[in-house]
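K.L.:
Here's a sequence, model it:
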Amino acid sequence: MASFEVIGGKKLQGEIIPQGAKNEALQILSAVLLTSEKVTIANIPDIIDVNLLIELLQDMNVKVERTERHTATFQADDVNVDYLQSDAFKKKSGRLRGSVMLAGPMLARFKTAFIPKPGGDKIGRRRLDTHILSFEKLGAHFDYESGDGFFHLQTSGLKGTYMLLDEPSVTGTANVVMAAALAEGTTTIYNAACEPYLQQLCKMLNRMGARISGVGSNLLTIEGVEKLGGTEHRMLPDMIEIGSFIGMAAMTQSDITIKNVSLENLGIIPEKFQQLGIKMNFVGDDIHVPAQDLYEIQSFLDGGSLTIYDNPWPGFTPDLLSIVLVVATQAKGSVLIHQKMFESRLFFVDKLIEMGANIILCDPHRAAVVGLGRKYPLRGISMTSPDIRAGVSLLIAALSAEGKSTIQNIDQIDRGYQYIDQRLQALGADIKRV
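P.N.:
The predicted structure is shown next:
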């Protein structure tokens, strides 16, 4: 298995372009199953999770034509529904959390679907209740087969209904929206997720002929239609990569410009990094992070220590809390990181402590970071990437640390960040894949 060797302590310089959004890609690619016509998608990230989903679609007999590495045309006019019952599908889909979003389109168009146990990151319990209970309300029924670990879903025809989601799950909302687009009647979803990537899905479906209103809010209304047509779609830049690059620039005291960030879709992400004392210049649709010798964490107006926590959109995304945590280790001041949504996502801090960071892990959800203000730089060590975001956080720590670091299990990083070593080398980083 490959690993990264990083010689840290080098200042980086230059421009970097964020990849297409991973979390949007998994929704958009699943939606091609809703029509027999051609769907062309641009700005597809070249990462393990997305490529695995494209392979799954091809295995289902979806025609895929790649005009270039990041653009492809999909046509699901001859889907092999029987493939869903094969051992090959069960093995491959079980490796990918995003495969759960195939269920909504398959139920809507072919009246059958299979959902595997959640794959992907090992960051805590990731339940499927929101998906399956919502499908039940639309008129599907399910059986759970303990032998293969799959939920088997069937319907004689989905019918629109009112539903209040028990949590504003992004994948859950996306799944229900795709299913309801072809259901008979009107579906109203309250407490829906409203992330920019979900908005992108709804806008794409509307271009295909769907009737979805309330896009951007937590109350969606979907009037079912009989069929959907083809369309063209371009994915947003990945907001998690953008946040990662902001943090990396600050940690390594680098002068970096992040190009074409779609600033209007970043929400409060820039603001949260500014609360850590990181300076930014917004030039058109670019973010310029100037080199800073020191950045100081803000406090609350009453003088209390800053707390940064995750919340459903438009709150702060949980995928960037790991980045914020590592960046805070070299800031001046203290911050409490509160990871509400996943109970195992902070367990990578033991590696940061071993590198010299001053962190108190209060419980599985909270970590207090006492910034060292660069008084004591981090030191390179050998470590293993536990999940995508923690892996990149450790990589950022390694880039700022003195000496050599080795990061193992980098397949986890490759799942979410395309060509990350090559792109960092272009900025002057001393990183190699071994």
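K.L.:
only C-alpha atoms for contact and neighbour calcs from this point on.
P.N.:
Fine.
K.L.:
Who are the contact partners of Ile268?
P.N.:
By C-alpha atoms under 8 Å, 6 or more residues apart in numbering, the residues touching Ile268 are Pro314, Gly315, Phe316.
K.L.:
How about the helix or strand where Ala249 lies, which residues are buried there?
P.N.:
Assessed by DSSP states H and E, Ala249 sits inside helix 239-251. In terms of neighbour count (16 or more other C-alpha atoms under 10 Å), helix 239-251 has its buried residues at 239-251.
K.L.:
before we move on, the earlier item: ok, the contacts of Ile268 vs Gly120, which is closest?
P.N.:
Among the contacts of Ile268, Phe316 lies closest to Gly120 (C-alpha to C-alpha), at 21.5 Å.
K.L.:
this one next, for a side-by-side:
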Amino acid sequence: MGTFQIEGGHKLKGEIRPQGAKNEALQILCAVLATPEEVIIENIPDIRDVNKLITILGNLGVKIQKIGKGKFAFRADDLHLEYLESELFKQEGSSLRGSIMIVGPLLARFGKGYIPRPGGDKIGRRRLDTHFEGFIKLGAKFRYNKEERFYGVEAPKGLTGTDMLLDQASVTGTANIVLAAVMAKGTTTIYNAACEPYLQQLCKMLNSMGAKIKGVGSNLLTIEGVKSLGGCTHRILPDMIEIGSWIGLAAMTRSEITIKDVSWENLGLIPQTFRKLGIKLEKKGDDIYIPSQDSYEIQGYIDGSTLTVADAPWPGFTPDLLSIVLTVCTQAKGNVLIHQKMFESRLFFVDKLIDMGARIILCDPHRATVMGHDFQSSLKATTMVSPDIRAGISLLIAALSAKGISTIHNIEQIDRGYENIDERLRSIGAKITRLDN
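P.N.:
Model prediction:
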């Protein structure tokens, strides 16, 4: 179990460039299974979860060539489908939630797809019903081996387009269904579809491969099935979650930081939400400039009531940044209510912040009230364990703002989502050391 040792309380300064988007990469990588032709993908982040998926693709028979940093060529022209029912796949697939998205393209192309019950963050229940209900509506038969915790869908005669209304606007669920529907016979309409930039990117990529998807960017997708897809070249967007993390880091450490090439048009409410916390940020070309601030004050509502920051499907505020926002608010001037609607265990890391001196009331599994210190009292260094990716980066930001030396164990969770984070933070002045046990 790896460990970070952090000497906090220092201002940082410089430029930092966001990695490729993890959540997009997991969808895009699965899409290479939809064609036997070569697919080139650029800006792939070098992180644990993405590398695990690339390993799974390689074991499945995908030919993989690294062209340069973050740039790979994939060709799925001779797949070993027997791997899907092997013990090795059960082990590898169950350790990565993103592996669920290989089912859609395999079902579309080969009439079958299998997946062990996937893992990932321990942040609460993350059901897969939306995925499999969509496959069933397209004509697939579903089976579940309860003893081996193994899912399967089969459609030996192919899939047929249909109309469906998703029970929730699941991003991975929508992606998986789209990957299946693009080669179904006839037309499929998906209402209440997710419309996050990652999903838009997937649809744009598939269209460049010959798919016929309309309504991209809306919650109503219309897909006219095609017989086959070709190759393409695709570039992954910068990671909006990492961009939000760096905004929070600048505020908490009172640092002057420029975040390079952020793709402003794909950030949605992220800049606006941080501005509501009193954080100054400027648009300079496609960069975000955050000046050093001695204080930032949370804006209340017009009637004077306490600001609530809540997650919602796109274009609402992403749930992946609520942990960051909560942490940032511990040193803001004013109070805020954080409402995490989607996952019932994601706020449980606040006990670590309370140990550091933060004033937080955990109202219930989904809500926490934060009363900011306005830097009148600094957080105290401590020893803690990272429970998941987003809580891990939040605790790291808190440690960088705290006076003294903090220790964070289980940093493999942070490495799942953030590329070479210690090296990149040191480049802007952070005092952080990686200790591999």
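K.L.:
could you flag which of the contacts of Ile268 of the first structure are buried?
P.N.:
Pro314, Phe316.
K.L.:
could the contacts of Ile268 of the first structure be laid out in CSV, adding distance to Phe150 of the first structure?
P.N.:
Converted to CSV, the contacts of Ile268 of the first structure look like this (distance: C-alpha to C-alpha, whole Å):
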residue, distance to Phe150 of the first structure
Pro314, 33
Gly315, 33
Phe316, 32
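K.L.:
Helix, strand or coil: sort out the residue nearest to Arg426 of the second structure when sequence neighbours are not counted for me.
P.N.:
Excluding its sequence neighbours, the residue lying closest to Arg426 of the second structure (C-alpha to C-alpha, 6 or more residues apart in numbering) is Ile432, at 6.7 Å. Here Ile432 of the second structure is recorded as strand under DSSP: H, G, I helix; E, B strand; the rest coil.
K.L.:
Just confirm Ile432 of the second structure contacts Ile6, I think it does.
P.N.:
Yes - between Ile432 of the second structure and Ile6 there is a contact under C-alpha atoms under 8 Å: 4.5 Å.
K.L.:
Out of those two, name the residue with the larger neighbour count.
P.N.:
Counted by other C-alpha atoms under 10 Å, Ile432 of the second structure and Ile6 do not tie: Ile6 has more neighbours, with 26 against 22.
K.L.:
Double-check that Ala51 of the second structure belongs to a helix.
P.N.:
Not Ala; residue 51 of the second structure is Asn. Yes - secondary structure of Asn51 of the second structure (three-state DSSP): part of a helix.
K.L.:
Pull up the gap between it and Glu256 of the second structure, please.
P.N.:
Distance, Asn51 of the second structure to Glu256 of the second structure, by C-alpha to C-alpha, to the nearest Å: 32 Å.
K.L.:
of those two, who's got more company?
P.N.:
Glu256 (18 against 15).
K.L.:
Arg75 of the second structure against Val39, yeah?
P.N.:
Yes - counting by C-alpha under 8 Å, Arg75 of the second structure touches Val39, with 6.4 Å between them.
K.L.:
Return the distance of stretch 229-244 of the first structure from the chain's centre.
P.N.:
Centroid separation for stretch 229-244 of the first structure versus its chain: 11 Å, with C-alpha atoms, centre = their mean, to the nearest Å.
K.L.:
can you list contacts of that stretch?
P.N.:
So stretch 229-244 of the first structure is contacted by 18-22, 24-25, 35-44, 197, 200, 204, 207-209, 258, 260-262, 266, 269-270, 319-320, 323, 392-393, 417 (C-alpha under 8 Å, 6+ apart).
K.L.:
Repeat that for stretch 37-54 of the second structure.
P.N.:
Contacts for stretch 37-54 of the second structure (C-alpha under 8 Å, 6+ apart): 19-22, 25-26, 29, 32, 69-77, 92, 96, 98-99, 230-237, 415-420.
K.L.:
Repeat that for stretch 91-102 of the first structure.
P.N.:
26-27, 30-31, 33, 49, 52-53, 56, 113, 115-120, 171, 174-175.
K.L.:
just so I have it, where are all the strands in the stretch 151-300 of the first structure?
P.N.:
Here the stretch 151-300 of the first structure has its strands, by DSSP state E, counting those that start in this stretch, at 162-164, 186-190, 211-213, 219-223, 231-234, 255-258, 281-283, 286-289.
K.L.:
Which one, of these, ends up nearest to Asp302 of the first structure?
P.N.:
Of all those, strand 281-283 comes closest under C-alpha to C-alpha, at 27.8 Å.
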